[in-house]
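Colleague: Sequence first, predicted coordinates after that:
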Amino acid sequence: MSATKAKPKAGKATRRAGARRPPRLAPAEVEEMFARFKALNPKPTTELEFRTPYELLVAVTLSAQATDVGVNKATRRLFPVANTPRQIAALGVEGLKPYISTIGLYNTKAANVVAMAQQLIEKHGGEVPRDRAALEALPGVGRKTANVVLNTAFGEPTMAVDTHIFRVANRTGLAPGKNVRQVEDELLRTVPQAYLHDAHHWLILHGRYVCKARRPDCPHCPVRDLCRYPDKTPGEPAPPLA
């Protein structure tokens, strides 16, 4: 008589893998979501401090696995001394490090920022290109950084999906996806054209301050009634917008 293997108990990973995704928001609900975001914050922008496309490019490159607050502290010291590709290239890696040493991975970032400056000088006349392929060819620049620069510096309707946007898009049912590229593509298809330019900033700010990873602030969420997240934190809902 052959032994029958006991059926393994479902662990956390199994339950997560088999968990049903929340249903997607309907188009009218998506429209309402962004109308509320706009009413609360008509002109959202990045919390990184910058004055030129190059300063933004450097700041976003430094912000990987770092907070905007920490990057701003570093760039407030750096940019008065060097805020052009030629000035950064002249500093060199060892000259740049003291200005950004409070930021995580600063050794690698210093090497990338200096190499980026040199490539901008050699291939783009010291200017930040308004072209995705050219941006992504720069040292230390990936798709997300390129999307931020294209959107914030040049006004392109791009969607830079970070951990905050990925969480909000999946949790609310706005644009579910298994990876950041899927979520990016879904958002570009889902977000109404009238809101697309600013959607990136609204979603980041919402994820950073309201729809937080460990304990979302559902009672004060302006889109709580639209959100499909089944495990909302308890509390009295915020009053509706006037």
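Modeller: The structure has been received and is ready for your questions. Because the structure is a prediction, the values reported are computed rather than measured. Numbering: from 1, shown residues only.

Colleague: Please count neighbours and contacts with C-alpha atoms only from this point.
Modeller: Will do.

Colleague: List the contacts of the most centrally placed residue in the chain.
Modeller: With distances taken as Cα atoms, centre = their mean, D162 lies nearest the centre of the chain, 3.3 Å away. Going by Cα atoms under 8 Å, 6 or more residues apart in numbering, D162 touches K144, V180, I204.

Colleague: out of those, which are inside helices?
Modeller: Those of the contacts of D162 mapping onto helices are K144, V180, I204, per DSSP state H.

Colleague: which of the residues you listed tops the neighbour count?
Modeller: I204 (23 neighbours; other Cα atoms under 10 Å).

Colleague: Would you confirm that C227 contacts N170?
Modeller: No: under the criterion of Cα atoms under 8 Å, C227 lies out of contact with N170, with a separation of 10.1 Å.

Colleague: More neighbours: these two, which one.
Modeller: With neighbours defined as other Cα under 10 Å, C227 and N170 compare such that C227 has more, 23 against 20.

Colleague: Please compare the first structure with the one that follows:
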Amino acid sequence: MNQQKRIQILTRLRENNPKPQTELNFSSPFELLVAVTLSAQATDVSVNKATDKLFPVANTAHSIYALGVEGLKEYIKTIGLYNNKAVNVIKACEILIEKYNGEVPEDREALESLPGVGRKTANVVLNTAFGWPTIAVDTHIFRLANRTKFAPGKNVVEVEERMLKVVPAEFKVDVHHWFILHGRYTCLARKPRCGSCIIEDLCEYKSTLKRRFTPKNKFTDKVLKAKGLTG
């Protein structure tokens, strides 16, 4: 994909959603850190249901640490992998209290040193809480970057590095939100909704399908649709 097409894609996504926001509920960098930690292999909806009950009771490092692992589990037990997540959140709270006075550090290395916090979570916190031009590559962004040929890569690190190179500065703060939302609601994993996609004419996904299914195979648009390969 050439750069002109990338800019057109980003421009349309921005026009459609000028101020994209995460779908996780939070009101502070600490709440965001906890929510993103809990969201691993879980939906934002399930995390919000848990934190909507948790945060009114405990929403600081000190107050969640006071709950203890077992106390925290009672609030997040509806979320996948809640046992390990409870342990990690409590350990992270302990470190935040001891080293950072309970505050979330605006520092990548410090964030990634916390239990349960990897590169993706650190990127989300730095971007969403502090406005850094970072790009957190999740499954939606990885799929979208490869499927459209916007920034193909064999793994999330390659996709992140590629996107950081090709996305102009004016789009970097918001691009990961645009891609997540587009992947979540339009460019679905099994059956992308191409017919309702605002960047369909710029996407290179369909041209890939056409190369895969040549005329001699007698695959028509109807057959492709039946196989869930088109919108």
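Modeller: Everything's here; your move. Because the structure is a prediction, the values reported are computed rather than measured.

Colleague: returning to that earlier point: the residue nearest to the centre of the first structure corresponds to which position in the second structure?
Modeller: Alignment note (TM-score structural alignment): D162 of the first structure maps to D138 of the second structure.

Colleague: can you tell me how far that match sits from S28 of the second structure?
Modeller: 22 Å (Cα to Cα, to the nearest Å).

Colleague: before we move on, what about P152 of the second structure?
Modeller: Applying Cα to Cα to P152 of the second structure and S28 of the second structure gives a distance of 33 Å.

Colleague: cool, and N59 of the second structure?
Modeller: Counting by Cα to Cα, the gap from N59 of the second structure to S28 of the second structure is 9 Å.

Colleague: the more surrounded of the two?
Modeller: Shown here are N59 of the second structure and S28; by other Cα under 10 Å, N59 has more neighbours (19 against 13).

Colleague: mind listing what that one touches?
Modeller: Here N59 of the second structure is in contact with F30, E31 (Cα under 8 Å, 6+ apart).

Colleague: So what does A89 of the first structure match up with in the second structure?
Modeller: By TM-score structural alignment, A89 of the first structure lines up with Y65.

Colleague: For that match, the count of nearby residues, please.
Modeller: 20.

Colleague: Which strand or helix spans it?
Modeller: Assigned by DSSP states H and E, Y65 of the second structure belongs to helix 61-76.

Colleague: which helices and strands sit right next to that helix?
Modeller: Contacts defined by 3 or more Cα pairs under 8 Å, 6 or more residues apart in numbering; DSSP states H and E place helix 61-76 of the second structure against helix 44-54, helix 82-100.

Colleague: now stretch 174-181 of the second structure, how far from the chain's geometric center?
Modeller: 8 Å (Cα atoms, centre = their mean, to the nearest Å).

Colleague: What is the corresponding segment of the first structure for that stretch?
Modeller: Counting by TM-score structural alignment, stretch 174-181 of the second structure falls onto residues 198-205 of the first structure.

Colleague: tell me the contacts of the alignment partner in the second structure of G126 of the first structure?
Modeller: Counting by TM-score structural alignment, G126 of the first structure lines up with G102 in the second structure. G102 of the second structure is in contact with T60, A61, H62, C93, L96, counting by Cα under 8 Å, 6+ apart.

Colleague: Name the nearest residue to D198 of the first structure, sequence neighbours excluded.
Modeller: Distances taken as Cα to Cα, 6 or more residues apart in numbering put P44 closest to D198 of the first structure, at 6.5 Å, once the chain neighbours are dropped.

Colleague: The equivalent of the one you found over in the second structure: what's it in contact with?
Modeller: Under the alignment by TM-score structural alignment, P44 of the first structure pairs with P20 in the second structure. Shown in contact with P20 of the second structure (Cα under 8 Å, 6+ apart): D174, H177, W178.

Colleague: Count the neighbours of V149 of the first structure for me.
Modeller: With other Cα under 10 Å as criterion, V149 of the first structure counts 26.

Colleague: If you could redo that for A134 of the first structure, that was the one I meant.
Modeller: Counted by other Cα under 10 Å, the residues lying close to A134 of the first structure total 15.

Colleague: Roughly how far does it sit from T84 of the first structure?
Modeller: Separation of A134 of the first structure from T84 of the first structure (Cα to Cα): 18 Å.

Colleague: Equivalent analysis for L40 of the first structure, please.
Modeller: Taken as Cα to Cα, the span from L40 of the first structure to T84 of the first structure is 35 Å.

Colleague: Please identify which of those two sits among more neighbours.
Modeller: More crowded of L40 of the first structure and T84, by other Cα under 10 Å: T84, with 20 against 13.

Colleague: ok, that one touching Y54?
Modeller: Yes: between T84 of the first structure and Y54 there is a contact under Cα under 8 Å: 6.8 Å.

Colleague: Run through the residues that contact the equivalent of V47 of the second structure over in the first structure.
Modeller: Using TM-score structural alignment as the criterion, V47 of the second structure maps onto V71 of the first structure. V71 of the first structure makes contacts with L48, A59, L62, S63, I100, I103, as judged by Cα under 8 Å, 6+ apart.

Colleague: repeat for G207 of the first structure
Modeller: H164, I165, R167, V168, A213.

Colleague: just L202 of the second structure next, same as before
Modeller: For L202 of the second structure, the contact set (Cα under 8 Å, 6+ apart) comprises K5, Q8, I9.

Colleague: In the first structure, what residue corresponds to it?
Modeller: Applying TM-score structural alignment, one finds that L202 of the second structure aligns to L226 in the first structure.

Colleague: Provide the secondary structure category for its match.
Modeller: Three-state call for L226 of the first structure (DSSP: H, G, I helix; E, B strand; the rest coil): coil.

Colleague: and what of P56 of the second structure?
Modeller: Classification of P56 of the second structure using three-state DSSP returns coil.
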